[in-house]
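**Student:** Turn this into a model:
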Amino acid sequence: MNPTASPQPAHRYPQEQIDALYRVIRERRDMRHFLPDPVEPALLERLLQAAHQAPSVGFMQPWRFIRIADRDLRQAIHALVEQERVATAQALGQREDEFMRLKVEGILECGEVLVAALMDHREAHVFGRRTLPQMDLASLSCALQNMWLAARAEGLGMGWVSLFDPLALAKLLQMPAGAEPMAVLCLGHVPAFYERPMLEQAQWATRQSLADLVYQDRWPAQGEPQA
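**Tutor:** Predicted coordinates for the structure are as follows:
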């Protein structure tokens, strides 16, 4: 036994389970290409349960999910996304044409479409949000990441679409005042998972070095080398 070796944490999972966890984190992808095969109801239920197991600030559980079963409603959501896609491209200036060549959603192709939203009456939840009210969105993001990882482990793809006017989508879905749609989720079977994030494969952006994103003790001054 190495006397200098640190003891393993008492509640550590078996190594093969740890490896599987890191693998699903590493191989999760924001998917845009889908097969039309349906998602089994029991599998969809498991993924929603995974989302519902997420942590939330003050245990407020702000997430709400709307399953889009009506094909005409899917088409209407797709039209809203397409409208914002064009507006986003125009706002990108020199990268407009490059952006328009990207596939940014799979709403009409995927097996399931869900809209993830923040509930109404969130102002009643003060615990953990008095100075950081945006923690409701952070909590919803944790739920979506749970679902994303569970979907990847189950062999399904998921894509988070944020190209839409939230007021228009809320009106389309008859959401009450104060509720806010935050994501159109494309979920379903895929022909293959991207080897790297799609936007990296398309050379839209590259993953930054972790060393450039981790600071010690304070935010470094501009131009100062990282510790």
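**Student:** alpha carbons only for contacts and neighbour counts from here, please
**Tutor:** Noted.
**Student:** ok, so what distance separates the closest residue to residue 52 other than its chain neighbours from residue 44?
**Tutor:** Spatial nearest neighbour of residue 52, chain neighbours left out: residue 143 (6.3 Å); criterion: C-alpha to C-alpha, 6 or more residues apart in numbering. Per C-alpha to C-alpha, to the nearest Å, residue 143 is found 14 Å from residue 44.
**Student:** quick one, which of those two is more surrounded?
**Tutor:** A count of neighbours by other C-alpha atoms under 10 Å puts residue 143 above the other of residue 143 and residue 44, at 24 against 16.
**Student:** where do the strands sit along the protein?
**Tutor:** Taking DSSP state E as the test, the strands found in the chain are 63-67, 112-118, 157-161, 180-188.
**Student:** re the thing from before, thought the residue nearest to residue 52 was touching residue 57?
**Tutor:** No - using C-alpha atoms under 8 Å, residue 143 is not in contact with residue 57; the gap is 11.8 Å.
**Student:** And the helices in the protein, which stretches?
**Tutor:** 15-27, 41-52, 71-91, 96-100, 135-154, 166-172, 198-201 (DSSP state H).
**Student:** let's see this one next to it:
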Amino acid sequence: MKGRHFTPQDAELLEAILQNRRDIRGNRFHSKPISDPDLERILLAGIHAPSVGFSQPWEFVLVTDRQTRQKVKNSFDSENSKASEHFSGERQSNYQELKLEGILESPLNIAVFYRPSGGAVLGQTAMEEVGRYSVVCAIQNMWLMSRSLNIGMGWVSILNPDAVREILSVPQDRELVGYLCLGYVDEFYSQPELERLQWEKRKSLQSVVYSEQFPSSP
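**Tutor:** Below you'll find the model as predicted:
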């Protein structure tokens, strides 16, 4: 059976979705629950991601309970306080003003875990970490599908993975890869928020692409 072919217009639409994907924070979310059909499409996008050796090493925990999310938020607050100590002066002040999560504001949190296979995986014998990269691919698929549905998604990385695993009663062998906040939003910014706030500048294509080999150090 032949695979589907796509049109130049399809490619343009995908490009638009890619370029307009945003990391959404709590000050943008509505409390309206995500519809079941939309949630199913987002999760199906995740499990259709590429995975090394077709291992599909992802598992998802859907979190809507307010008390559970408050416990996760407490972990964020603790880790965020520690994180601010890595910056100093104006940079630290700017960091403390950033809204970096939407754990309570979003109607749905999804914790995404990596489940090791316990045995040899085709394509993973030389680079064990590519199993985790497969889970990241699933998250990216979910992010793009969410954006195509005009649903916001934010990835919260300032968390204690062990605390999250305990809160959600997850087996010890699972590894937290991503903690996601999802919901309908009031607007999507035309630029990534950290770019808009001038926390970092976007790198040019020319600055990160090399021909044949990595350039010699100066």
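**Student:** What does the TM-score come to for these two?
**Tutor:** The TM-score (TM-score structural alignment, normalised by the length of the second structure) is 0.93; 213 aligned residues with a C-alpha RMSD of 1.5 Å.
**Student:** which residue lines up with residue 136 of the first structure in the second structure?
**Tutor:** By TM-score structural alignment, residue 136 of the first structure lines up with residue 131 in the second structure.
**Student:** residues contacting that match?
**Tutor:** Residue 131 of the second structure makes contact with 51-52, 55, 57, 114, 116, 124, according to C-alpha atoms under 8 Å, 6 or more residues apart in numbering.
**Student:** who's sitting farthest from the centroid in the second structure?
**Tutor:** Distance from the C-alpha centroid of the second structure peaks at residue 218, with 35.4 Å (C-alpha atoms, centre = their mean).
**Student:** Distance-wise, check that residue relative to residue 170 of the second structure.
**Tutor:** Separation of residue 218 of the second structure from residue 170 of the second structure (C-alpha to C-alpha): 48 Å.
**Student:** In this structure residue 79 of the second structure contacts residue 158, no?
**Tutor:** Yes - judged on C-alpha under 8 Å, residue 79 of the second structure makes contact with residue 158 at a distance of 5.9 Å.
**Student:** Mind checking which of those two has more residues around it?
**Tutor:** Per other C-alpha under 10 Å, whichever of residue 79 of the second structure and residue 158 has more neighbours is residue 158, with 19 against 15.
**Student:** What's the more buried one aligned with over in the first structure?
**Tutor:** When the first structure is aligned by TM-score structural alignment, residue 158 of the second structure is paired with residue 163.
**Student:** and if you look at residue 113 of the second structure?
**Tutor:** Checking TM-score structural alignment: residue 113 of the second structure goes with residue 117.
**Student:** what about the spatially closest residue to that match that is not a sequence neighbour, how many residues close to it?
**Tutor:** Among residues not flanking residue 117 of the first structure along the chain, residue 181 sits closest, at 4.0 Å (C-alpha to C-alpha, 6+ apart). Residues near residue 181 of the first structure, counting by other C-alpha under 10 Å, number 24.
**Student:** any idea how far residue 181 of the first structure lies from residue 93 of the first structure?
**Tutor:** Counting by C-alpha to C-alpha, the gap from residue 181 of the first structure to residue 93 of the first structure is 27 Å.
**Student:** now for residue 187 of the first structure: what does it line up with in the second structure?
**Tutor:** Aligned against the second structure by TM-score structural alignment, residue 187 of the first structure finds its counterpart in residue 182.
**Student:** quick one, what contacts its match?
**Tutor:** 106-110, 151-154.
**Student:** go with 6 Å
**Tutor:** Neighbouring residues of residue 182 of the second structure by C-alpha atoms under 6 Å, 6 or more residues apart in numbering: 106, 108, 152-153.
**Student:** cool, and residue 135 of the second structure?
**Tutor:** Counting by C-alpha under 6 Å, 6+ apart, residue 135 of the second structure makes contact with residue 58.
**Student:** Distance-wise, check it relative to residue 151 of the second structure.
**Tutor:** 20 Å.
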